[in-house]
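K.L.:
Need coordinates for the below:
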Amino acid sequence: MAKDLTESPVDRQNILNNSYAVTEIQNATKIKGIHFEGTVCLIKEQVAAFFEVDTRTIERYLEKYGEELTQNGYEVLRGKRLKSFKMAVKEQFVTDIDVGNKTPQIGIFNFRAFLNLAMLITESERARLLRQTILDIVIDTINKRTGGGTKYINQRDEDFLYAWFSEENYRKIFTDALRDYVDMGNFKYPLYTDKIYVSIFKEKAQEYRKILRLQAKEKVRNTFYTEILDLVAAYEYGFAELLKASSEKKGRKLDSWEVDELFRHFEAQPHWKPLIERARVKMASRDLAFRDALHLQLEQYIAPLQASEFERFLGEKSKELAERLEEAQDVLKRLKDR
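P.N.:
Model (predicted):
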């Protein structure tokens, strides 16, 4: 979907928290500045010159978006650090700027703050072009690190494999309980699976498929994040035990009205609330950032991903499922034999 970075703080922060993309953008744009404390920095006059606007425009954005820009690396230097910065300017023979020996303070943009400003300024054609470049590089970076697609980026999580196999075991317990304790036709299996999905993330399986553009043979659960798999497994096992206890108490299989009533009480238990809230935030936020997939029913739960999330799914510890399967043969055998 088209992203308007000037209007979306979530999209801006997702880009800035993705260190892999930021590095690629820096390498591609070759923005030059002052090397200070291990990073490239620019002062207000340099930024204004680059975007071809006057310094008052930069000041307006600093006033309006000061908290966001500061969070992403803009800072005002004073005292010893200001002296060190002036020395760096002098040593690097930066002749196009004048910081002045008597200047008591100076604001500097590191590269993240510079990109942040580029995603805000609407008066600059250069900023608009840079925003398009940023979006292209972010997409290319994620695709490159995930092998060309993000549909199964969930499987790069180092915790995915165990959750996946555990959930398969609990799924079997759930379907067996439906078979043994519920007096309904085979439609009971998708029916109560959908009830669990709707309870957790407000979408039936078919709705979820459309959002992620899954093909007919692709399994919904193969795209679930670890937290979703764990919560689905908890629902399935807990409800299976409830069906068993209720059926054995009545001495017969349960009809659909009885099962529906049991499920209403089951999903209303207060201990689910924090787990569901967390799962919705994870699904909605990650799918928007990684898969460019918007869950409209979960829109209120969307938040920027932290840097640790990008490391978790794009970093060195993240791997393709095939690699993990190869490394985990013994673990998988134990899980299968349980």
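K.L.:
contacts, neighbours, all on C-alpha from now
P.N.:
Will do.
K.L.:
give me every residue that touches residue 5.
P.N.:
Counting by CA atoms under 8 Å, 6 or more residues apart in numbering, residue 5 touches 11, 12, 119, 120, 131.
K.L.:
same check, this time on residue 165
P.N.:
Under the contact definition (CA under 8 Å, 6+ apart), the residues listed for residue 165 are 332, 335, 336.
K.L.:
Quickly find the element holding it.
P.N.:
helix 160-181 (DSSP states H and E).
K.L.:
Quick check: next helix or strand after that helix?
P.N.:
Next along from helix 160-181, by DSSP H and E: helix 188-201.
K.L.:
What are the buried residues along the following helix or strand past that next one?
P.N.:
Sequence order places helix 205-212 as the next helix or strand after helix 188-201, per DSSP H and E. Buried residues in helix 205-212, counted by 16 or more other CA atoms under 10 Å: 205, 208, 209, 211, 212.
K.L.:
just to revisit the earlier point, show me just the buried residues among the contacts of residue 5.
P.N.:
11, 12, 119, 120, 131.
K.L.:
where does the last one land in three-state SS?
P.N.:
Using DSSP: H, G, I helix; E, B strand; the rest coil, the structure places residue 131 in helix.
K.L.:
Contact partners for it?
P.N.:
Taking CA under 8 Å, 6+ apart, we find residue 131 in contact with 5, 118, 119.
K.L.:
In helices only, show me the residues you listed.
P.N.:
residue 118 (DSSP state H).
K.L.:
Out of the contacts of residue 131, the closest to residue 41 would be?
P.N.:
When the contacts of residue 131 are ranked by distance to residue 41 (CA to CA), residue 118 comes first, at 14.4 Å.
K.L.:
what about the residue nearest to that closest one when sequence neighbours are not counted, how many residues close to it?
P.N.:
If you skip the residues right next to it in sequence, residue 118 has residue 127 as its closest partner in space, 5.1 Å away by CA to CA, 6 or more residues apart in numbering. By other CA atoms under 10 Å, 20 other residues sit near residue 127.
K.L.:
Also residue 91?
P.N.:
9.
K.L.:
from what I can see, residue 293 looks like it's in a strand, true?
P.N.:
No - using three-state DSSP, the assignment for residue 293 is coil, not a strand.
K.L.:
Could you find the closest non-adjacent residue to it?
P.N.:
In space, residue 293 is closest to residue 287, 5.3 Å off (CA to CA, 6+ apart).
K.L.:
I have a second one here; can you model it like the first so I can compare?
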Amino acid sequence: MSKDLTNSAIHRQNILNNTYALQEIEKATHITGIPFEGKTVVLKEQVADFFEVSLRTVESYLSRFEAELVRNGYEVIKGKRLKSLKSVLQGMDVPETYFGNIAKAPQLGILDFRAFLNLAMLMVESERARLLRQAILDIVIDTINLRTGGGTKYINQRDEDFLHSLFVEENYRKQFTDALRDCVDMGNLKYPMYTDKIYVSIFREKAKEYHKILRLHEKDSVRDTFYAEILDLVASYECGLAEMLRSASGSKGRALSVLEVDILFKEFESLPHWKPLIEKARNKMASRDLAFRDALHNQLQEYITPLRAEEFERFLGEKSKELAERLDDAKDVMKRLKERE
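P.N.:
Below you'll find the predicted structure:
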């Protein structure tokens, strides 16, 4: 998917919240700044020089996108902090034109590395900014692929909650398919048909549509790519629907017709307690797939938000593991429990 960082606040924020990518970008760019309060900062004059634009252009972006830039490390300092920065500048090889302009300034705007990158992702006038945006996108992709072993199809399985959710869902899946078998008067088409109804209810896509969006192979299992929160919600649907099917079938003393099941399903999905759970699931699926898998769920665009830094840690950090490692861990735990019996 083509990403125009200048037009997408979500893409920009996803990059700026990815601490692993930021570390690699900082190594690659070698941006020279001013050491201040344990980090490196730059002045707007230095930004203008780097991007080969006028100071007025930089100030225009700082004004137009102030809220976003402040959120990502731009700030205006004064008082003791400004005095401290001026002291640092006096001891550095900073052009006289810079220091002469700020020596008497009552306040000063500074940008840390995140804010500097944020500005690079906004600036359309600068060729250097354009080249930096290309490098940023390449580094982000390389960083995610490196930390996930070369692909993101199963990045969901690096979450420590995935394996438990998968096992739980499989149990409720069996209850649901057994209820369909025993309580619905229809052939084998009922299994994929009502599975799709669950998917559409939760994330507005049938299995075939989801397959296409994630570019899965024909034999790939859809559920193997679900995040833990999606598996939990699917399991809740399956558990509740299985109970309702058996109850309705038992009260009538016969298997239910397709029309009766469709009416029951409509009543079930309309229960108000599903709304916050569905909205959360849609947000997780749409936002994570866009950031990690470069996959856009068109039906869920309204739910897309930037990922927090904690999300990148959850799926790319040291605590995340490949499924094979988690299975090995689970086997070891089961073995120890068996030995205690």
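K.L.:
Superposing both, give me the TM-score.
P.N.:
Here the TM-score for the pair of chains, by TM-score structural alignment, normalised by the length of the first structure, is 0.96; 334 aligned residues with a CA RMSD of 1.3 Å.
K.L.:
To what extent does the helix holding residue 165 of the first structure diverge from the second structure after superposition?
P.N.:
Comparing helix 160-181 of the first structure with its match in the second structure after superposition yields a mean distance of 0.6 Å (mean CA distance after the TM-score superposition for the first structure).
K.L.:
Give the buried residues for that helix.
P.N.:
160-164, 166-168, 170-171, 173-175, 177-179, 181.
K.L.:
How about stretch 39-50 of the second structure?
P.N.:
If you call a residue buried by 16+ other CA under 10 Å, then stretch 39-50 of the second structure has these buried ones: 41, 42, 43, 44, 45, 46, 47, 48.
K.L.:
Am I right that the last one is in a helix?
P.N.:
Yes - counting by three-state DSSP, one finds residue 48 of the second structure located in a helix.
K.L.:
That one and residue 55 touch, don't they?
P.N.:
Yes - counting by CA atoms under 8 Å, residue 48 of the second structure does reach residue 55; the two are 5.4 Å apart.
K.L.:
residue contacts, residue 46 of the first structure?
P.N.:
residue 97.
K.L.:
hmm, I was thinking of residue 285 of the first structure
P.N.:
Going by CA under 8 Å, 6+ apart, residue 285 of the first structure touches 301, 302, 303, 304, 305.
K.L.:
Please work out how many residues are found near the equivalent of the second one over in the second structure.
P.N.:
Using TM-score structural alignment, the partner of residue 302 of the first structure in the second structure is residue 304. Residue 304 of the second structure has 20 neighbours, counted by other CA under 10 Å.
K.L.:
Okay, and the nearest residue in space to residue 304 of the second structure that is not next to it in sequence sits in which element?
P.N.:
Leaving aside its sequence neighbours, residue 304 of the second structure sits nearest to residue 287 (CA to CA, 6+ apart; 4.7 Å). Assigned by DSSP H and E, residue 287 of the second structure belongs to helix 274-292.
K.L.:
Mean distance of the helix or strand just after that helix to its aligned residues in the first structure, please.
P.N.:
Of the helices and strands lying after helix 274-292 of the second structure in sequence (DSSP H and E), the nearest is helix 309-316. Following the fit onto the first structure, the mean deviation recorded for helix 309-316 of the second structure is 0.6 Å by mean CA distance after the TM-score superposition for the first structure.
K.L.:
what does residue 148 of the first structure align to in the second structure?
P.N.:
Checking with TM-score structural alignment, residue 148 of the first structure has residue 150 as its match.
K.L.:
Make sure I have this right: that match is in a helix.
P.N.:
No - going by three-state DSSP, the assignment for residue 150 of the second structure is coil, not a helix.
K.L.:
give me the number of residues near it?
P.N.:
Look at residue 150 of the second structure: counted by other CA under 10 Å, it has 12 neighbours.
K.L.:
if we can go back for a sec, which one of the contacts of residue 131 of the first structure sits closest to residue 194 of the first structure?
P.N.:
residue 5 (35.0 Å).
K.L.:
gap between the closest one and residue 282 of the first structure?
P.N.:
Here residue 5 of the first structure is placed at a distance of 21 Å from residue 282 of the first structure (CA to CA, to the nearest Å).
K.L.:
Between which two of the buried residues of stretch 39-50 of the second structure is the distance greatest?
P.N.:
Greatest spacing in the buried residues of stretch 39-50 of the second structure, by CA to CA: 41 and 48 (14.0 Å).
K.L.:
about what we covered before: and the angle for the helix holding residue 165 of the first structure with helix 188-201?
P.N.:
Interaxial angle, helix 160-181 of the first structure versus helix 188-201 (axes from the mean of the first three to the mean of the last three CA atoms, to 10 degrees): 130 degrees.
K.L.:
so helix 160-181 of the first structure corresponds to what in the second structure?
P.N.:
By TM-score structural alignment, helix 160-181 of the first structure lines up with residues 162-183 in the second structure.
K.L.:
Now find how far off-centre the matching stretch is within its chain.
P.N.:
27 Å (CA atoms, centre = their mean, to the nearest Å).
K.L.:
try stretch 168-185 of the second structure
P.N.:
32 Å.
K.L.:
What sits closest to the equivalent of residue 120 of the first structure over in the second structure if chain neighbours are left out?
P.N.:
Using TM-score structural alignment as the criterion, residue 120 of the first structure maps onto residue 122 of the second structure. Distances taken as CA to CA, 6+ apart put residue 6 closest to residue 122 of the second structure, at 4.6 Å, once the chain neighbours are dropped.
K.L.:
ok, the one you found touching residue 125?
P.N.:
No - the pair residue 6 of the second structure / residue 125 is not scored as a contact, 10.9 Å apart, by CA under 8 Å.
K.L.:
who's more crowded, those two?
P.N.:
residue 6 (17 against 12).
K.L.:
what residues are up against the more buried one?
P.N.:
121, 122, 123, 124.
K.L.:
what's the closest of the residues you listed to residue 200 of the second structure?
P.N.:
Relative to residue 200 of the second structure, the closest of the contacts of residue 6 of the second structure is residue 121; by CA to CA it sits at 35.6 Å.
K.L.:
Wait, that closest one touches residue 11, no?
P.N.:
No - in this structure, residue 121 of the second structure is not within contact of residue 11 by CA under 8 Å, at 9.6 Å.
K.L.:
For the alignment partner in the first structure of residue 267 of the second structure, grab the count of nearby residues.
P.N.:
Using TM-score structural alignment, the equivalent of residue 267 of the second structure in the first structure is residue 265. Applying other CA under 10 Å, we find 9 residues neighbouring residue 265 of the first structure.
K.L.:
Secondary structure element for residue 265 of the first structure, which one?
P.N.:
Using DSSP H and E, residue 265 of the first structure falls in helix 256-267.
K.L.:
Residue 40 of the first structure too?
P.N.:
strand 39-43.
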